[in-house]
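1. kindly generate the corresponding structure for this input.
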Amino acid sequence: MRKLENKTAIVTGGSRGIGANLCTSLAAAGASVVVNYASNASAAAEVVSQIESAGGKALAVQADVAESADVRKLFDVAEETFGKVDILVNNAGVVHYKTIEDTTDDEFARIMRINVNGVFYGMREASQRLADGGRVISISTSAALMFLPTYGPYCASKGAIEQLSRSLAKELGPRRITSNIVSPGPTETEMFLGNNKEEKIDRMRKLAALGRLGKPEDMGPVIVFLASEDSGWITGQVIPVNGGTA
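-> Got it, this is the predicted structure:
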């Protein structure tokens, strides 16, 4: 079923990994999709090509979510191209695996600038410009519940996102706009696999009750559900999608 027919979605960090799958999943459900990317134009173009080849509508837009003006541009382009914005998926983010002791000022500032400021700017813009009955979905991490060493700054940024999402749910509820969090477990993405040694990857795999790492395509159906009318009575919630990891 094309549950998102005549809807427009913005997906930040939509060119690779989980974000790319979220774009194609939303498009398959009928949404027109703005595929945001920071630097990899060819990867974003490939996502757009996949969507258009399947009969969908999509547009790649370069923007640094850590810059409020760039986030405004995402909404401007979406409105100019598709007429409105119904769905915002805050997916863009960076990982950081260092102890608190070893994390520099610049490293901590970078992760907060991208992971927290970027989501805040998106939520603020959505508060002003999202259509009534719209959806805000933000990506967190199940690692926030696992108390793992070297994850402190990263999980701190995701904890901030969760609190922002809960407040936004209350603020936008009168307009029937919902705000929820999807919390993936360890997932087979370039970012996760490229930043961890095989020993750690195998350990994470074994932590899952279902005995494997997540795949980007595990997230798409959950995002489509939260973006659709089916989820209209769900807001301010954290939805774990982690195979029983945490």
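2. from now on I want contacts and neighbour counts done on CA atoms only, so please keep to that.
-> Will do.
3. so which strand or helix has Ala60?
-> Using DSSP states H and E, Ala60 sits within strand 58-62.
4. other SSEs contacting that strand?
-> On a contact count with 3 or more Cα pairs under 8 Å, 6 or more residues apart in numbering; DSSP states H and E, strand 58-62 meets strand 32-37, helix 41-53.
5. want to put them side by side, so please do this one too:
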Amino acid sequence: MVTGSSKGIGAQIARQLAREGATVIVNYTRSKTDADQVVTRILEQGGSAFAIQADVAKSLEVKTLFKAVAHRYGRVDILVNNTGVYSTGELGEVTEGVHASGFFEGGFRSKIESITPLGRIGQPQDIAPAVAFLASDDASWITGETLIIGGGLR
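-> Got it, this is the predicted structure:
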């Protein structure tokens, strides 16, 4: 299950996990159309996925979400808590507003790119493989660690 997986990093993680063979629960709060598009893309590529709406900031909806998954599959083997919620709104709304304002373009973007050893801004496809690795048996001896996926920027 990948929370907040109808867009951006979450959607990329869902697609990556599906490519690795996982049946993916695409969780979304409001964007059913986007979640359905993620599911469709996974299914078209031979994977297994379905979308379930739940606001993971609300405990009752989380309980309902897990009950639905347990009823359908018996258990959750992988949980990626991708959803971000800010007191001013959901992370997606804040991010969209910042992008719409142009804040990430121009001087700010150039500054971040200049101090990042890899010389660019990270993309969802940079994050998803690391998540898939951590969810795999290959990472079974890794526990309690912090993995910074930041292009070398700390």
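6. pick the most deeply packed of the helices and strands packed on strand 58-62 of the first structure.
-> Neighbour counts (mean count of other Cα atoms under 10 Å) averaged over each of those peak at strand 32-37, with a mean of 29.
7. longest helix in the first structure, by number of residues?
-> helix 152-172 (DSSP state H).
8. just the second structure next, same as before
-> Assigned via DSSP H, the second structure shows its longest helix as helix 59-73.
9. so which bits of that helix are buried?
-> Neighbour-count burial for helix 59-73 of the second structure, counted by 16 or more other Cα atoms under 10 Å, picks out 65-66.
10. distance from the helix or strand following that helix to the middle of the chain?
-> Going down the chain from helix 59-73 of the second structure, the next helix or strand is strand 85-86, by DSSP H and E. Offset of strand 85-86 of the second structure from its chain centre (Cα atoms, centre = their mean, to the nearest Å): 15 Å.
11. circling back to that earlier point, what residues in the second structure pair up with the helix or strand that the longest helix of the first structure is followed by?
-> The helix or strand immediately downstream of helix 152-172 of the first structure is strand 178-184, counting by DSSP H and E. Per the alignment by TM-score structural alignment, strand 178-184 of the first structure matches no residues in the second structure.
12. how much does the helix or strand following strand 178-184 of the first structure stray from the second structure?
-> Per DSSP H and E, the first helix or strand lying C-terminal to strand 178-184 of the first structure is helix 190-194. Following the fit onto the second structure, the mean deviation recorded for helix 190-194 of the first structure is 5.2 Å by mean Cα distance after the TM-score superposition for the first structure.
13. roughly how far is helix 190-194 of the first structure from the heart of the chain?
-> 16 Å.
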